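S.K.: Structure for the following, please:
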Amino acid sequence: MTDEQPQPAVLDSPSPDARRWAMFAHLAGFAGYLFPFVGNLIAPLLVWQLKKDSDPFVDDQGKEALNFQISVSLAAILSFMLMVVLVGFVLIAVVVAGAVVLMIIAAIKVNEGKAYRYPFCWRIIK
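M.R.: Next up is the predicted model:
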């Protein structure tokens, strides 16, 4: 008898359909620019709820996109409150620019079939 360590399961690459829906979940955050404070939360939530049962990759990335949009919304609210002392104007610009860049990076990565984790994200939904 040998003491062999079990090998990790080899994960298959997500299907093109799963990659597409995961990409839509990340890009859905741009709806917040059309409908401020609700679009960026509702759109990823809808994509995730509609497609989470179709593929584990879509479920994982839908939760990640929604958690990121919740974090961005909280940061934006804090920035608006800090506009009273003027520092909020700079902070909101940083939040918006960072969110745009990170959503595009996430969409590109998941379209390549790689799971993406946002930095500085509060993961409320597990």
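
S.K.: drop to CA atoms for contacts and neighbour counts, all remaining ones
M.R.: Noted.

S.K.: So I125, which state does it fall into?
M.R.: Here I125 is recorded as coil under DSSP: H, G, I helix; E, B strand; the rest coil.

S.K.: I'd guessed it sits against F68; true?
M.R.: No: I125 lies out of contact with F68 (CA atoms under 8 Å); the separation is 10.1 Å.

S.K.: For the two, indicate the residue with more neighbours.
M.R.: Between I125 and F68, counted using other CA atoms under 10 Å, the more crowded position is F68 (28 against 9).

S.K.: Nearest the geometric middle of the chain, what residue?
M.R.: Closest to where the C-alpha atoms of the chain average out (CA atoms, centre = their mean) is A65, at 1.9 Å.

S.K.: structure for this one too, so we can compare:
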Amino acid sequence: MEVLTQNAKKVDTQLLMLTHLSQLTTYVTGFGGFVIPLIIWLTKKDEIADMNEHGKSIINFQITMLLSALLSIPLIFAFGLGILTLIFIGVLSFVLPIVNAVRASKGESPSLFCTIEFIK
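M.R.: I've put the predicted structure just below:
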């Protein structure tokens, strides 16, 4: 018989996976990739196991990608380097949420590749 304490959290890898995949709504709405995971993280971080870790990594990743995109705009005038950086950011912003969704579905920690840790 398993006894659950007051601090026991529910394991929900599907919600973790959907939280990572919700970042892809940026390509549809422009801002949903930040807002939707933020809302899910803030409402479920005390109920779902590992939601706090995954939510923080998603928000840190989104802030890092936004700042990188903003910093690469002036680099467009420096030999077109900003265009290459924007392409890299676009590919990374599409691939990493999918990779982290797969990792979340397996119960693994998210990958923090190219992410500045703003929220600890």
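
S.K.: on that earlier part again, nearest residue to the residue nearest to the centre of structure 1 in space, ignoring adjacent ones along the chain?
M.R.: H26 (5.2 Å; CA to CA, 6 or more residues apart in numbering).

S.K.: For the equivalent of the one you found over in structure 2, give me its contacts.
M.R.: Using TM-score structural alignment to pair residues, one finds that H26 of structure 1 aligns to H20 in structure 2. Residues near H20 of structure 2 by CA atoms under 8 Å, 6 or more residues apart in numbering: 37, 58, 97-98, 100-101.

S.K.: Please determine how far the residue nearest to A65 of structure 1 is located from R20 of structure 1.
M.R.: With distances taken as CA to CA, to the nearest Å, H26 of structure 1 is found 10 Å from R20 of structure 1.

S.K.: One more: F35 of structure 1?
M.R.: Counting by CA to CA, the separation of F35 of structure 1 from R20 of structure 1 is 23 Å.

S.K.: Settle it for me: which of these two has more neighbours?
M.R.: When F35 of structure 1 and R20 are compared for neighbours, R20 comes out ahead with 17 against 12, by other CA under 10 Å.

S.K.: ok, that one to V95 of structure 1 distance?
M.R.: Separation of R20 of structure 1 from V95 of structure 1 (CA to CA): 26 Å.

S.K.: just to revisit the earlier point, mind checking which helix or strand the residue nearest to A65 of structure 1 is in?
M.R.: Element membership for H26 of structure 1 (DSSP states H and E) is helix 16-27.

S.K.: Check F89 of structure 1 too.
M.R.: Going by DSSP H and E, F89 of structure 1 is in helix 87-111.

S.K.: Check the mean deviation of that helix from structure 2.
M.R.: Compared with structure 2 after fitting, helix 87-111 of structure 1 deviates on average by 0.9 Å (mean CA distance after the TM-score superposition for structure 1).

S.K.: what stretch of structure 2 lies opposite that helix in the alignment?
M.R.: Mapping helix 87-111 of structure 1 onto structure 2 (TM-score structural alignment) gives residues 81-105.
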